[in-house]
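Novice: my questions are about this predicted structure, shown below with the sequence.
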Amino acid sequence: MINTRQRYEDIEARSLAPYAMKSGASRGREYPETEQEYRTAFQRDRDRILHTTAFRRLEYKTQVFINYEGDYYRTRLTHTLEVSQVGRSLARALCANEDLAEAICLSHDLGHPPFGHSGEAILNKLMADNGGFDHNKQSFRIVTKLEQRYPGWPGLNLTYEVREGIVKHETKYDVSDSQSQGFDADKRGGIEAQIANMSDELAYNAHDLDDGLRSGLIEPEQLDDLAIWQMLKDSIGWDGRHFTEQIRHQIIRRMIGIEINDVIEATGAKLEGLDLTSPEDLQRLPYNVVVHSDHLEAMNHELQTFLYDCLYRHYRVVRMAVKAERVVTQLFETYTAESNQLPPTVQQAIEHRGLPRGICDYIAGMTDRFALEEWRRLFDPFQRP
């Protein structure tokens, strides 16, 4: 037996919930293409995203710790893969389209610049008079304009639903701007987009706690007042003494499992009383359906506040952030002062996008490592250009 695209589409029609998006019902691509025989449109989108330059660069872009801090901490790439794993689990359990959810998860951070949120904040400041900078919008620009992989069109020519999911990516740190990108601002993201949003928050809460404990910037005793920490300790039967690497693994593994189960159960309860006959019915609701239970939502909020105060604002992390801001600022300013320092391909792009945006795109595409090396080439007199 061979699985063809038609067979996959038939399976989706029979097995997915009414509110799930079926690949056979996609609104299609901006530039017409013949779909492939053995992959659905969303599977094809997922694969296109995986093969982009922007996706590969995520390996050397900061999550919390700059790449040179150590090989064990999360990067944007490992974060993205963890988000994708959570997204697939949630989509499968909620009878949503797993391929669509995965494609949105894999693309959600493509537009992140080097040095994490510090890099984004300083680029936004530097571009204040030229449209600003937002990594969500940059992700959309990458898949629709900046990746030049096909002779017939700019970008990846992804389906409408994946592009909509990227635009409508929303978390505590991300705000969507649907209208400016040509999407209906009165419609929420579909269930697959909501799953990607939830997966992002769930993953970074867990792995930032893990990396904080691994790095020693967070000590287990600091967490004793948090309700979620006490619940996790009790769930694995740990008395709080002799914190080992194995205990840390158990805690984080249990945390992810509890969080996923809670989302499945709370979302299932939310959906149960609704008469949804199509994906659009779900998108027209005045609230998201992919949610945590109230009690776990409160625990997560308490944890996020702790992580902000004790990890993201830890003096060592702040020092890294300040260094990053200095590097990005000096790169931007020296390129602006003399654009002939830029590679020919970037100079050509500037002719079409303008000087500020062309420079911003170039810096945003850099990895942490490349940005630091470029800074040395430009400012260290003993470094070869």
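Specialist: Good, I have the coordinates.
Novice: okay, CA-based contacts and neighbour counts for the rest of this
Specialist: OK.
Novice: list the residues that contact D47.
Specialist: Listed by C-alpha atoms under 8 Å, 6 or more residues apart in numbering, the contact set of D47 is empty.
Novice: one more to weigh against that first structure:
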Amino acid sequence: MNIRERNQSYEDLTLINQAKFSKDTLGRKCHELEDDIRTVFMVDRDRIIHSKSFRRLKHKTQVFIQTSSDHYRTRLTHTIEVSQIARTIAVGIGLNEYLCEAIAMGHDLGHAAFAHVGEAVINDFLPGGFKHSEQSVRVVSKLEKGGKGLNLTAEVIDGILKHSGLNDTNNIPITLEGQVVRYSDKIAYVNHDIDDSIRAGLLTEEQIPKHLIDELGNSNSERINTLVHDIVNNTVKNIERGNNKVSLSDKKTQALLELRSFMFKNIYLGNVLKDERKKAGFIVENMLQYYFGNPEKMPVMYRNIADEEGKERAVADYIAGMSDDYCLSTFNRIYIPKTIVY
């Protein structure tokens, strides 16, 4: 028995029957010999963490707030928080925490520069639309490693693709671990975005509806703790009743959705950041148009995509992969004069 097989035997001892066992994976698109030490989901996690797309998350916006302070979340720290919450829930239920971790680490790799503002602009530009969840799959399946992709397992790719939309009953992940990450993403961003918004002076504790404070807690950590305990306890009850479904209780689901709606109204789509969203959208729009008109300015891989799949697809891939910082610096290089013109 090698070390990987020993790790797989630990899964037999610690995971519930409804978990996804690494030895039972649906496999990879291209067959590979298994690692002697790591299970397939550990390998997927490591490939994602060591990818260029993952490193770029450190300079991608979580919420479009001026990140002059080191204490604001970025897309990278959001990803780490999602992973932490997902692993805690997985251990509480008896699911495969390494599968949860791999999905969590890869779920936002396809987010564009300037978060959902960039996503909305690219969605209008690209025929067929643009969704960051689909782009995340494209990143790990095609764009990484110079066009080779990371060759991840089917379970991880499914979890990445279906991590958005709690109310979409037609888009439920095939594994309970994927469902855990789906909830963990919402638990993480709703709560840490409140924390960042208060720090930025865009929101006050008093503005948060009192009945939601009473239901979930009076701080970021209290609310996360409440939701994590609820989802573990409620899911265990679901499974005991023969309903293999990850879910919060009805009361906590309603509270989380209300808190999310509150954030959309007041922060994500509120007037307080309206001007900044316009600026970000202007930059992304002009970057898209510039490279659409000058595809030869893109790196070779994207020029090849333009030949194979069309210029819109290639330009969308290139701009979506940019960090905020790189997008801004490139915009300045293209559009801002460097010397006085007489």
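Specialist: Alright, I've got the coordinates. Keep in mind that what you see is a predicted model, and the values were worked out from it rather than measured.
Novice: residue contacts, R29 of the first structure?
Specialist: Going by C-alpha under 8 Å, 6+ apart, R29 of the first structure touches N157, L158, T159, Y160.
Novice: that one matches what in the second structure?
Specialist: Using TM-score structural alignment, the equivalent of R29 of the first structure in the second structure is R28.
Novice: how many residues are close by I213 of the second structure?
Specialist: I213 of the second structure: 17 surrounding residues under other C-alpha atoms under 10 Å.
Novice: that one -> the first structure?
Specialist: By TM-score structural alignment, I213 of the second structure lines up with W229.
Novice: its match: helix or strand, and which one exactly?
Specialist: helix 227-236 (DSSP states H and E).
Novice: which helices and strands does that helix pack with?
Specialist: When contacts are defined as 3 or more C-alpha pairs under 8 Å, 6 or more residues apart in numbering; DSSP states H and E, helix 227-236 of the first structure sits against helix 245-272, helix 294-307.
Novice: nearest to N130 of the first structure, out of these?
Specialist: With respect to N130 of the first structure, and counting by C-alpha to C-alpha, the nearest of those is helix 294-307 at 32.3 Å.
Novice: give me the contacts around the closest one.
Specialist: Here helix 294-307 of the first structure makes contact (C-alpha under 8 Å, 6+ apart) with N205, D208, L209, L226, A227, I228, E259, D262.
Novice: how many other residues sit next to the aligned partner of the last one in the second structure?
Specialist: Counting by TM-score structural alignment, D262 of the first structure corresponds to D230 in the second structure. Neighbours of D230 of the second structure under the rule other C-alpha under 10 Å: 19.
Novice: cool, and R27 of the first structure?
Specialist: Neighbour count of R27 of the first structure, defined by other C-alpha under 10 Å: 10.
Novice: please confirm that it is located within a helix.
Specialist: No. Applying DSSP: H, G, I helix; E, B strand; the rest coil, one finds R27 of the first structure to be coil, outside a helix.
Novice: scan the second structure for its longest helix.
Specialist: Counting by DSSP state H, the longest helix found in the second structure is helix 176-199.
Novice: helices and strands around that one, which ones?
Specialist: Where contact means 3+ C-alpha pairs under 8 Å, 6+ apart, helix 176-199 of the second structure is packed against helix 75-93, helix 97-106, helix 154-161, helix 220-240, helix 250-263.
Novice: still on that earlier bit, filter the contacts of helix 294-307 of the first structure down to the buried ones, PyMOL style.
Specialist: Command for PyMOL that selects the buried part of the contacts of helix 294-307 of the first structure, burial taken from 16 or more other C-alpha atoms under 10 Å:
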select buried, resi 205+208+209+227+228+259+262
